[in-house]
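Asker: below are the sequence and a predicted model for it; my questions follow.
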Amino acid sequence: MWLTIVPAAAAAERLTPVPYDDLPPLAPELVTFDRLPAKDYPGYSFDHGLAVPGARLGERFAGQGLGAVHIDDGGPHDRLTGRPAVPLAIEPGAPGQGLSLSRHTAYRSMALYPLGPLGQPDPQARGEGSVAILFARDACAVGFRVHTEYVDAFGTTEGHEGTIRATFYARDGAPIGAVRIVAPEGISAHGFLDAQAGIAGLTLENRDPGGVSFDDLRFGCPAPTG
């Protein structure tokens, strides 16, 4: 796995990658997406966004534009444009094109699938959408696990790389920085620390031909001591 950090001009040193396993004391809030009974694909579809303890999730932030991009012969992927409006607010997406939860064999648990433009229950929509996450309180660090996989025409995953773009925002909608993650086939885990402890939200977009799923979202700040 490799990543490139593309920070905002005024925040060149704010965003730093950290090992996901180091996050529990830095980002103690954990969302596993297992609060609902386990359910196989197509699972549960959320047309009005998804509320979890400490955060809300949707397709994008209010004020952002939504387009589509084709990267292969499969379903199109969401493409976000523009800067969020102030204050940050979740935009849920069109019916069937927002978010879904269903059982994932690799995680052995429920996982989050962003739905692409083709919409639920089209299998080529599963995992090809965008996700926006808005935190109730500014976070010092954020992390997640992601599953990427694409079986080519020969039935193999040889040389597979799944690309995810994570863009972090402050409460006023200003971008903190953007990270381009190139993940190998399977499950990988990623963590990021903000030196100014001001991550109010982030968006996740992917260009993985087979779509992606997310699990084990971590966020927050270290517990006070003394």
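Answerer: Thanks, I have the structure now.
Asker: CA atoms for contacts and neighbours, from now on please.
Answerer: OK.
Asker: wasn't L3 part of a strand?
Answerer: Yes. Applying DSSP: H, G, I helix; E, B strand; the rest coil, one finds L3 inside a strand.
Asker: okay, now it: neighbour count?
Answerer: 15 (other CA atoms under 10 Å).
Asker: what about the one residue sitting closest to the centre of the chain, distance to F154?
Answerer: Against the mean C-alpha coordinate of the chain, by CA atoms, centre = their mean, the closest residue is L204 at 3.8 Å. L204 is 29 Å from F154, where distance means CA to CA, to the nearest Å.
Asker: the closest residue to P121 other than its chain neighbours is in what secondary structure piece?
Answerer: Leaving aside its sequence neighbours, P121 sits nearest to P42 (CA to CA, 6 or more residues apart in numbering; 6.3 Å). Following DSSP states H and E, there is no helix or strand that holds P42.
Asker: contact partners for P42?
Answerer: Shown in contact with P42 (CA atoms under 8 Å, 6 or more residues apart in numbering): 100-102, 120-121.
Asker: hmm, 10 Å instead?
Answerer: Applying CA atoms under 10 Å, 6 or more residues apart in numbering, we find P42 in contact with 100-103, 113, 120-123, 126.
Asker: pull the most distant pair out of these.
Answerer: Maximum pairwise distance in those, criterion CA to CA, is 16.6 Å, between R103 and D122.
Asker: so the two - more neighbours on which side?
Answerer: Neighbour tally, R103 and D122, criterion other CA under 10 Å: the higher count belongs to R103, 21 against 14.
Asker: and here is the other one:
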Amino acid sequence: MIRAALILACLPGLAGASELRKVPYDSLRGQPHRIETFDSLPSVTEPGINFDQHWRAPGLSIAERLLGQGVEETDTDFGRFDVLNGGPGAPPRVIPGASGQNFTIAYHDGFGSNALFPLGPVGFAGADGRGEGSIAFTFDDPQFAFGLRLHAEYPDPLGQRPMPRAAQVAFYDVKARLITRFVLPLGRGVISLAWRSGYGIAAVTIENTDPGGIAIDDILYEVEDLSG
């Protein structure tokens, strides 16, 4: 179970909690949309296919961070992780990480399909490097509805694995201004996440401190709203 659906941090931004709404993922998927599944690549088990460049899909780009941001390492009791610092430049643009520290795409048992693993400081070769990195998305056109599926940890009926921890998600507009930033407590298994925003979302960044790292799949965007 997710311990809380969403914790909004008290940080400056264009939008408050009332202007960013968490909505059911399937409510967006039921509308005409684009979705990036990473299944255009061969299904390869971990460590998967290493990408030192950005990923490009129609209307969507993915890499480690946004232009203007730096990345540092934080060393914790439960792993080594990427931490983003600095503000992005306008318009937002994704920038790959160092070789072997950007992301990998591999078959993921939890999703039953390919997924993206952001690579942390340990890098591509180490199991404890896959999932501990930061990741950034940019959209060609501002999005008012957006979703993804995230996996933090497998079910653990014997209680032998550490508890999942948290991710920090930030949304930016086309001028690279922070819309909002929030902390998302993570749970076991696949978490489906989706939001609607009163401001057009041009970029998203995700960092995490989960002991097992995270994987991302089924990025949902260019949702056509049929309500009107």
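Answerer: The structure has been received and is ready for your questions. What you see is a predicted model, and the numbers here were worked out from it, not measured in a lab.
Asker: TM-score for this pair?
Answerer: Overlay of the two chains. TM-score (TM-score structural alignment, normalised by the length of structure 1): 0.90; 222 aligned residues with a CA RMSD of 2.2 Å.
Asker: picking up where we left off before, tell me if I am right that the residue nearest to the centre of structure 1 is in a helix.
Answerer: No. Counting by three-state DSSP, L204 of structure 1 falls outside a helix, being strand.
Asker: that one against L134, yeah?
Answerer: No. With contacts counted by CA atoms under 10 Å, L204 of structure 1 stays clear of L134, the gap being 11.8 Å.
Asker: what sits in contact with each of those two?
Answerer: R60.
Asker: and the residue nearest to P121 of structure 1, what's its match in structure 2?
Answerer: Matched to structure 2 by TM-score structural alignment, P42 of structure 1 sits across from P47.
Asker: one more: T16 of structure 1?
Answerer: Per TM-score structural alignment, T16 of structure 1 is aligned with R21.
Asker: against I219 of structure 2, how distant is that match?
Answerer: For R21 of structure 2, the distance to I219 of structure 2 - CA to CA - is 17 Å.
Asker: who's more crowded, those two?
Answerer: I219 (19 against 15).
Asker: about what we covered before: which of the contacts of P42 of structure 1 are retained in structure 2?
Answerer: Among the contacts of P42 of structure 1, the contacts conserved in structure 2 (both residues aligned by TM-score structural alignment, their matches' CA atoms under 10 Å) are 100-103, 113, 120-123, 126.
Asker: buried residues in stretch 1-11 of structure 1?
Answerer: Across stretch 1-11 of structure 1, burial judged by 16 or more other CA atoms under 10 Å covers 5, 7-8.
Asker: so where is stretch 131-141 of structure 2 in structure 1?
Answerer: The aligned range for stretch 131-141 of structure 2 is 127-137, by TM-score structural alignment.
Asker: buried ones in the matching stretch?
Answerer: Result for stretch 127-137 of structure 1 [16+ other CA under 10 Å]: buried residues 127-135, 137.
Asker: so which of those sit within strands?
Answerer: 131-135, 137 (DSSP state E).
Asker: tabulate those residues in JSON lines, adding columns for distance to H190 of structure 1.
Answerer: Shown next, in JSON lines, are those (distance: CA to CA, whole Å):
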{"residue": "V131", "distance to H190 of structure 1": "16"}
{"residue": "A132", "distance to H190 of structure 1": "17"}
{"residue": "I133", "distance to H190 of structure 1": "16"}
{"residue": "L134", "distance to H190 of structure 1": "18"}
{"residue": "F135", "distance to H190 of structure 1": "18"}
{"residue": "R137", "distance to H190 of structure 1": "21"}
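Asker: now for Y44 of structure 1: which residues touch it?
Answerer: Counted by CA under 10 Å, 6+ apart, Y44 of structure 1 has contacts 36-38, 99-103, 112-113, 120.
Asker: what sits against A106 of structure 1?
Answerer: 147, 186-187.
Asker: quick one on the thing from earlier: quick one: buried ones out of the kept ones among the contacts of P42 of structure 1?
Answerer: 100-103, 113, 120, 123, 126.
Asker: so which of the residues you listed comes closest to H77 of structure 1?
Answerer: Distances from H77 of structure 1 to these, taken by CA to CA, are shortest for R126, at 9.9 Å.
Asker: for the closest one, which non-adjacent residue is closest in space?
Answerer: L115 is the one closest to R126 of structure 1 (CA to CA, 6+ apart), at 5.1 Å.
Asker: pretty sure the one you found contacts E59?
Answerer: Yes. The pair L115 of structure 1 / E59 is scored as a contact, 8.5 Å apart, by CA under 10 Å.
Asker: overlap in contacts, those two.
Answerer: 78, 93-94, 97-99, 129-131.
Asker: could you work out the most separated pair of those residues?
Answerer: A94 and V131 (13.1 Å).
Asker: hey, what's in contact with both of those two?
Answerer: With CA under 10 Å, 6+ apart as the test, A94 of structure 1 and V131 both reach 59, 115.
Asker: gap between D22 of structure 1 and F168 of structure 1?
Answerer: Distance of D22 of structure 1 to F168 of structure 1, computed by CA to CA: 20 Å.
Asker: count the residues that sit near the equivalent of E207 of structure 2 over in structure 1.
Answerer: Counting by TM-score structural alignment, E207 of structure 2 lines up with E205 in structure 1. Around E205 of structure 1 sit 25 other residues, with neighbours defined as other CA under 10 Å.
Asker: quick check: closest non-adjacent residue to E205 of structure 1.
Answerer: Nearest residue to E205 of structure 1 in three dimensions, chain neighbours excluded: S130, at 4.7 Å (CA to CA, 6+ apart).
Asker: ok, G97 of structure 2 next?
Answerer: Per CA to CA, 6+ apart, closest to G97 of structure 2 is E64, 5.3 Å.
Asker: try W195 of structure 2
Answerer: W195 of structure 2's closest residue in space is K22 (CA to CA, 6+ apart), at 4.4 Å.
Asker: how about the contacts made by that neighbour?
Answerer: Here K22 of structure 2 is in contact with 5-6, 145-147, 193-197 (CA under 10 Å, 6+ apart).
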